[in-house]
Every structure is written in structure tokens, then in C-alpha cells.
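# coords below, sequence missing:
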């Protein structure tokens, strides 16, 4: 009997998100990267204590075609926002400071957040001060993989080092776009009570990055700034550029008076800036992006309108006149405050109470058609859990710089879920994407269970997926522990022809026959840091020969 293939690894994105556990966060590598980047064990400890769930245990897989669609949506939005009619409409509904020309600065770290499943993609939000970019650089340096079908990080052509360089180049562009000819010498990273912020460790990473490029960098509260003699000062030193992480998007607070004065006097480059928020991130812009009549009226190209109609879920303002209709449809809607951020005040319609609904109706909200997030099965505590994820595309001037995912459980993204947090996005090669959806695949995975007696048994693909999904248990394996062999092979004429890569790990089945992947062997918790193979799970020569016999020979 010939072994039957598993599409667990190296086949489709859906199969990888459901059942691939062999690409993981290398904790030892993360510790080393933290020490190298932060240069201080106390700062490394701060990240681990302040943000214990900021890094997901496993990456997320997204197809190349989906990522191309993400870029297409972002470019369509850029074309729309460039319309004079759009700009006039958006700025008319914003405070006067939004009309101030930001000295040519575009705005750094736009974050386009998408929900996606196997057959749908939808833009759920635009952020103009998206956090997490430097944390994703760390994360990218601490991943390990053994799936041959996985090309790597997305975009990933130049890796995390290339992303860091693009970040520095982006800030340099913001500075030169402001009309400055001299070198950028001092940057202030600005947020309220920055040391108390959840992502304060990321501020430290940015500080190290700027300093590595010879740019002085100070992390400050807006109250630390002073505007004196036509100069913005921090600690008595002149400021060239403010990297703005404030959620006071229009600089309206009393503590922002110095920054506001310097910005309006064109003394300092502020990025991101109030105009960017008004044009892109105000939730009312989601309403405008899905209003086909308005888009046609302001002269948006028909092809661009078609892209927006396909990939931006319908969004409408919540008003007293449509409140009754929206309440009836609430289970298919998601409600967001117009000026909200970080999922604060956001609600799934099927979770609403009448009391909360009354607050929404009177609270300046929008209602967005509900699009389910993606699903990634991962290991936590150490169960296999279905987790939700969204996709964040970091972009500058309409071009995607990096893709990341946020893995979570609950109504909205959060950093409180065991096994959740930021996750790197891996993608398949073009050939893998094409062949993964056809019967005649060029590669496939085969899985086998090896017990302590040396017996080798195939674990068929349908049974494997059902176990991983916790859709079934198997009484014949209840209470037992095995080594799992996963062989990735080339397929010719529908049959295995050549072994490309082998992977080994441990799995256990509970008393009810439920499947539980293990992080390591009790004999040795350390895995091979190069390919994530647990050396204690390696087969004997006889077991290896038996796998080959099952794989390549018919009985």
C-alpha cells in the first residue's frame, strides 16, 4: 500500500493555517535578538514583562494573490485620496488644523488592516500611526521554518534588515520633502507618558535604530516640549522632526500647545500629522470609500471604484433615522466610533445590549458590514486552538513596506491572548500557489507516527486534519505518545518521486484520544535551532527505511 499525501505543509494557504506547527517563534533566537538590539538585559526583561503576549507562537500564511490584492486596494485608495473633491470633502469635516499643509510630509507608518479568509478579503480600517513595525523586525529575526513550500516573509525580498533601512529612508524622505537641505540630526518620539505605554519597548527599538544612523533620538511627552524663539525644544535642544505616536490626532490637548504652535508655524516636521488622519483614518472615510455615488461625483475612475466596491465592506453612519434598521441587522454589522482607535469602543453587533446600543446611537458611530477574520490554528497551553487573525500592511506613500498579522481571540484584536500577538506573514511560491489548488500537485507532505517499539504507521491526511481541528478523537491512540515524521516530497505522475525535506517532532494523545502537539521532548526541551527539528524525535535507520518503504513502494 502506498502512503497517502497530506496537504498540511507546502500545499495551500488554508491547509498551512489549519495544520502547520513546524514554523515557529524561536525563543532562544528572540532572546539573542533582544540582547543584540536593545543591548541591555533590563530592556529585554521589560519587553517580556510589559508585553508578554505581543509575539504569536506561530506565523500566518497568506497567498501571493491575496497580497497583490492588498496592494491593489492601497493604490486605489491613494488614487481616490488624491482627488481634489475627496480632499475638500474630508477637510471640511475636520478641525482647522487639518487644513494646514504639513510641509510636504506624507506621513509615516500607515497601517491598512484587512480581514481575509480563503475566498474573501476586506479592508476594515486605515491607521495613520500604526504601531508594531519595529517589533515585527524583531519577530522576523526569530522565526524558524522547516516547510519547503514556504518562500519566506512577505514582502521579505530584503528581510528585516531591509525593512529597517526602508524605515530610515522613509524618515529621511519626510525630512527632505519638508524642504530641508541639511541632514536630519534630532528626532523626538512623542506620546503621552511614553514610559507607561504598552509599546514603550518599541520606542526604545526606534531610538536604537535612529542612533545607529547617527541621528539623536529622544523619547518625550508632549508636555516636555517648549516653543521658544521660533524653535521647538526638548531638554533645551532644537527638534528637527517629531515621530508622532499621539492619539490626540488633531493636537487639541493643552499639553500639545508647544507642538501645535511649532507645527502651524512650519518650524518642525511632524509625521504622521493631522491632515493625514483627516484624509485617511477618520472612520467616516470608510463611509465615503463605499459611497459609489459620491466617488463618481468627485471623479474617481470607474476601475478604482470597482476595486473599492469589491474590497471595502459597506460602511454607513449610525444616525437616529436609520437606527431601527441597523438594530434589526446588527448581527451582520460591526460598530466603531468615528474617532476611535485601538478597537476601543468597538462592538460586534451580535454582542450588543440595548444599553450599549443607545450609547452607540448617540455616540457618533459607523456601522460596517461584518467580515469574518482569518483563522489560524496554533498551540497554546498546549492545546491546539483556533485563533482569529487580521492582516496589517505597513505602507508609505502608497507602497507596502511590510506585512504582519495580529493573532487573537475575542471580539477584536488584542495582546492578551496566550499564543497570540503579532505574527509574521509567510507566503508560498507562485508555483506552490498554482499547484496547491489542483489535483496534480508538484509537492505534498506525508505524515507518520513512530512509537517506542519502532513501529511506523501512516497518519492519513483526512484523519490528521480532523485531529488537529479537534473535530474528532481516536480511541486507538488515547493516552499514547509518538514521534511525528513529516516528509515533504516531490510528486510526479501523481506519485512520490523524491524527498525534499524531513521534519520530526513529538505528539501526544490525551485520555479521550485528542491530539496535542508537543513543544519538545521531556528528555531535551531544546530543538535544532536551524530547522526546528527535535533531535530526540529522529528515527532509527530501520524506522527511516520503513518510512521510505511506505512512501515509495506499493504492496
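Cool, the structure landed. Everything numeric in this text was worked out from a predicted model, so none of it was measured.
# hey, let's count contacts and neighbours off CA atoms from now on
Fine.
# Tell me which helix or strand the nearest residue to residue 413 once chain neighbours are set aside sits in.
Nearest residue to residue 413, sequence neighbours excluded (Cα to Cα, 6 or more residues apart in numbering): residue 406, at 6.7 Å. Following DSSP states H and E, one finds residue 406 within strand 399-408.
# And for residue 168, nearest residue in space, chain neighbours not counted?
residue 210 (7.4 Å).
# What separation do you get for the one you found and residue 201?
Computed with Cα to Cα, to the nearest Å, the distance linking residue 210 and residue 201 is 15 Å.
# Residue 385 now?
28 Å.
# rewinding a little: contacts only, for the residue nearest to residue 168.
By Cα atoms under 8 Å, 6 or more residues apart in numbering, the contact set of residue 210 is 168, 216, 217.
# From residue 208, how far out is the last one?
For residue 217, the distance to residue 208 under the criterion Cα to Cα works out to 8 Å.
# what about these two, which has more around it?
residue 217 (23 against 18; other Cα atoms under 10 Å).
# What residues does that one make contact with?
186, 187, 188, 189, 207, 210, 211 are the contacts of residue 217 under Cα under 8 Å, 6+ apart.
# and of those residues, the nearest to residue 483?
residue 207 (45.1 Å; Cα to Cα).
# Find me whatever residue is spatially closest to that closest one, sequence neighbours aside.
Among residues not flanking residue 207 along the chain, residue 217 sits closest, at 5.5 Å (Cα to Cα, 6+ apart).
# now swap in residue 279 and tell me
residue 90 is the one closest to residue 279 (Cα to Cα, 6+ apart), at 5.8 Å.
# thought the one you found was touching residue 278?
Yes: here residue 90 reaches residue 278: they are 6.2 Å apart, a contact under Cα atoms under 8 Å.
# neighbour-wise, which of those two wins?
Remark: of residue 90 and residue 278, residue 278 carries more neighbours, 25 against 22, as counted by other Cα under 10 Å.
# how about the strands of the stretch 51-200 of the chain, start to end?
60-61, 110-116, 121-127, 143-144, 150-153, 186-190 (DSSP state E, counting those that start in this stretch).
# what's next to the second one, contact-wise?
Under the criterion Cα under 8 Å, 6+ apart, residues 74, 121-130, 371-374, 389-396 lie in contact with strand 110-116.
# change it to 7 Å
Strand 110-116 has contacts (Cα atoms under 7 Å, 6 or more residues apart in numbering) with 121-130, 371-374, 390-396.
# try it against this one:
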């Protein structure tokens, strides 16, 4: 059993139907963009060799994060190993948060089956077998028991076991590979649900995973190929360059949607350090190679000393899009709010809101968590 109550917020967060429709439109547009040969070719010229290997499948648990403004939603970033779907479903029934994820109404068996089907589809595409099902899924992360969302990993393991699939949670250092596959404590693994944030498998501890993935001995999802196409923050620079986009995509609707919903993004090296400093109050600075809010600085609050330490080639300068706010019952000060859409390929199957305090998204701050989303009075967690 897995206790997710510490990351659950009871209060539903309102979202306009039109804003949700725009978010879904962008998710589908970016997926379709990522399938275009011209786009893929352009991306491959700028990524590490491991990201040039196409494993033949996509990535589970894609997350698209948005801030909502008076002018509509704006994409903040794309995640290829987004967490939070299970607490977002359970947020509708917080009294059940410590129960097995299949119990009662949180979430429904239909939602669980829909989620599990994405993992089955990944292995089918990887193996080219429409009837195959995973036998052993390993949930992978660095020191998983120390991660903030470790209870969700446990809940995923419970869900996989209820599906009749062996499930293990492990650090990559515990894995080894040979010519026949990749193993944990002598047990073969056919699918790795990758929550590790070494997206390009570059560290020594990921060497076994890298070798098994590169030699097609395991289905790794999410994987470097999809991360390069959509999750690498450098792609937001590409999406901001209208002439480049026109060269790789002839679909006017895709171009218009991306241009409208993706805030202007560029590298600090392209903008110029002095110009960036002068415009800092309208910008947010993000490291391109790190995840979540680590190393993110709001331009209006960054000191000159700290600003000078930002690396030119590895810092994204993005137009600042402030999050909306929500005052929770019994609270005087408002929390900040963003929205995450979970998708598989071009299908959105869950929406959650992240409620937090601080300069940037910080799910470990007091009172932070995942909250249900209300659209025109309908709770999307139901």
C-alpha cells in the first residue's frame, strides 16, 4: 500500500473549457510536429548520438506544463517523465489516498486500464508483437526511496502487480546487463519505466541501461529519442524561430498553434548577456540540461552576481509567464497554480493542477500538492 496523502490538495482548481481545449490543441500539434521527417532530421543534428537511436516506440507519461494568463494558456515546459498522475486522480477522494490505487473510486478501473494500456502499447511497438504484455516492469530512479514522489512509484508498482505484472523499484546502480538482456537481482526486465533525470543516459550509473537500450535489449520508456524531440528545453528555442519552423513544417495550423502558445525562448548566448540583463524583469532563466525548477531564476529577482554565473550556451532565456493564483480554504496567502496535461502520443488522458508556493514550481514546499481540475463544473479527476 502507498500513502500519497502528503502530495494531495482537496480544493479543485477551476479551468476554462476554452483554455483546456487550447492546451490539448498544442499537445497534439507538438506530437505531430515531432513525427515530421524534416523536424526529426533537424533535431538529430543537434543532439547526442544516443538520442539519434529510434527505439520504434514513444514514451509513457509525457507531461505538458502550462501557466494560464488572461490571454490564454502558455506552455512552460515539456516533461518526458512527468510525475503526479496518481495523486492527481486520488485528489478527488483524498480519504482513499493511502489505499491501493484500484480500491473504491480513486481512480476508476477504466482510468487504470487506460494508463496500463500505454505501457503495453510501448512494449508492443518495441517488440513488433500486438499480443505481448510486460512480464517484469522496473520503475527506475536515482535513490528512489529518497525521492519526493516515491509514494507514487510504490503506487505504480501496486498497479502493475494488480495487472499481473511483476514490478520492482530500483536505482540504476543495481542493474546489470549481458548479451541476453538487463537484470535486477538475477530477474530479467523487459520494460523500464524511467523516472530518472539523466535524460541522455550520460552518467556512469546509467551505463547498464544505456548499453541495454542501445542494443535493443529492453524497452525504455521514456527514452532519449523522445526527450530530444520534445523534452529538451532547446526545442523551445526552435519552436520560437518562425522561419526555422516554416522550413520543417508546412502545416499552418501547427505553426499558428505553436507560435501562439509557446512563449518566446532563446539561449542566453543568442540574446546577449547585456541585453538579457537589461530585459531581465520580463524573463525567466532556466538551465537547459536540468529538470523541474532546479536552477531556475526569475529575472526580476536574480542578483547581478548570480546572473554572471549563468552559462551562455546552457541557459534558456524565456519570456516570463506568471502563474495564476488560488487561495485555499483556511489560508490567507494565495498559492501559485500551474496545469499539467498527461499524454501518450497525441492522446491526452489526464489533467492535474500543481499548487505551490515560492518563486518557481516547488512541490516540496509546505501546503503544496496535486489538485483536481474543474472545467465548467465537471471534476476531471472523476
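Looks like it came in fine. Quantities reported herein were computed from a predicted structural model and do not represent experimental measurements.
# ok, of the contacts of residue 210 of structure 1, which one's closest to residue 58 of structure 1?
Of all the contacts of residue 210 of structure 1, residue 168 has the smallest distance to residue 58 of structure 1: 28.2 Å, by Cα to Cα.
# After alignment, which residue of structure 2 pairs with that closest one?
Using TM-score structural alignment, the partner of residue 168 of structure 1 in structure 2 is residue 116.
# For that match, grab the count of nearby residues.
16.
# returning to that earlier point: nearest to residue 294 of structure 1, of the strands of the stretch 51-200 of structure 1?
strand 121-127 (18.9 Å).
# Check how far the closest one sits from its aligned residues in structure 2, on average.
Averaged over the aligned pairs, strand 121-127 of structure 1 sits 0.5 Å from structure 2 after superposition, using mean Cα distance after the TM-score superposition for structure 1.
# and residue 272 of structure 1, what pairs with it in structure 2?
Here residue 272 of structure 1 is matched to residue 222 in structure 2, going by TM-score structural alignment.
# most packed of the strands of the stretch 51-200 of structure 1?
strand 60-61 (a mean of 28; mean count of other Cα atoms under 10 Å).
# equivalent range in structure 2 for it?
Alignment of strand 60-61 of structure 1 against structure 2: residues 13-14, by TM-score structural alignment.
# So the residue of structure 2 lying at maximal distance from its centre: helix, strand or coil?
Farthest-out residue of structure 2 from its mean C-alpha position, per Cα atoms, centre = their mean: residue 274, at 32.3 Å. Secondary structure, DSSP: H, G, I helix; E, B strand; the rest coil: residue 274 of structure 2 is helix.
# Looking for the alignment partner of it in structure 1.
Match for residue 274 of structure 2 (TM-score structural alignment): residue 324.
# What's residue 206 of structure 1 aligned with over in structure 2?
Aligned counterpart of residue 206 of structure 1 in structure 2: residue 156 (TM-score structural alignment).
# Which strand or helix spans that match?
helix 150-162.
# for that helix, the distance to its chain's centre please.
Chain-centre distance of helix 150-162 of structure 2: 18 Å, with Cα atoms, centre = their mean, to the nearest Å.
# for stretch 28-48 of structure 1, same thing?
Distance, centroid of stretch 28-48 of structure 1 to centroid of chain: 21 Å (Cα atoms, centre = their mean).
# again with stretch 286-297 of structure 2
Stretch 286-297 of structure 2 sits 13 Å away from the centroid of its parent chain (Cα atoms, centre = their mean).
# if we look at it, which residues are touching it?
197, 232-234, 284-285, 314-317, 360-362.
# In three-state terms, label residue 390 of structure 1 for me.
For residue 390 of structure 1, the assignment made with three-state DSSP gives strand.
# whoops, residue 339 of structure 1 was the one
Once three-state DSSP is applied, residue 339 of structure 1 turns out coil.
# Looking at the alignment, what corresponds to it in structure 2?
By TM-score structural alignment, residue 339 of structure 1 lines up with residue 289.
# Give me the neighbour count for its match.
By other Cα under 10 Å, the residues close to residue 289 of structure 2 number 16.
# ditto for residue 368 of structure 2
Residue 368 of structure 2 - counted by other Cα under 10 Å - has 21 other residues nearby.
# Contact partners for it?
7, 355, 356, 357.
# Tell me how far residue 142 of structure 2 lies from residue 195 of structure 2.
Counting by Cα to Cα - residue 142 of structure 2 and residue 195 of structure 2 are separated by 8 Å.
# correction: residue 5 of structure 2
Distance from residue 5 of structure 2 to residue 195 of structure 2, counting by Cα to Cα: 21 Å.
# in the stretch 101-250 of structure 2, which spans are helices?
Assigned by DSSP state H, counting those that start in this stretch, the helices in the stretch 101-250 of structure 2 fall at 109-127, 150-162, 207-214, 224-226, 234-240, 242-248.
# what does the shortest one contact?
Which is helix 224-226 of structure 2. Contacts of helix 224-226 of structure 2 (Cα under 7 Å, 6+ apart): 50, 51, 52, 53, 54, 58, 59, 199, 200.
# Mean deviation, that helix versus structure 1?
Mean deviation for helix 224-226 of structure 2: 0.6 Å (mean Cα distance after the TM-score superposition for structure 1).
# so what's the most centrally placed residue in structure 1 up against?
Compute the mean C-alpha point of structure 1, and by Cα atoms, centre = their mean the closest residue is residue 405, 1.9 Å away. Residues near residue 405 of structure 1 by Cα under 7 Å, 6+ apart: 60, 389, 390, 391, 392, 422, 423, 424, 425.
# quick one: contacts for the counterpart of the second one in structure 2?
Spelled out, it's residue 389 of structure 1. Aligned counterpart of residue 389 of structure 1 in structure 2: residue 337 (TM-score structural alignment). The contact partners of residue 337 of structure 2, by Cα under 7 Å, 6+ apart, come to 323, 324, 325, 326, 353, 354, 355, 356.
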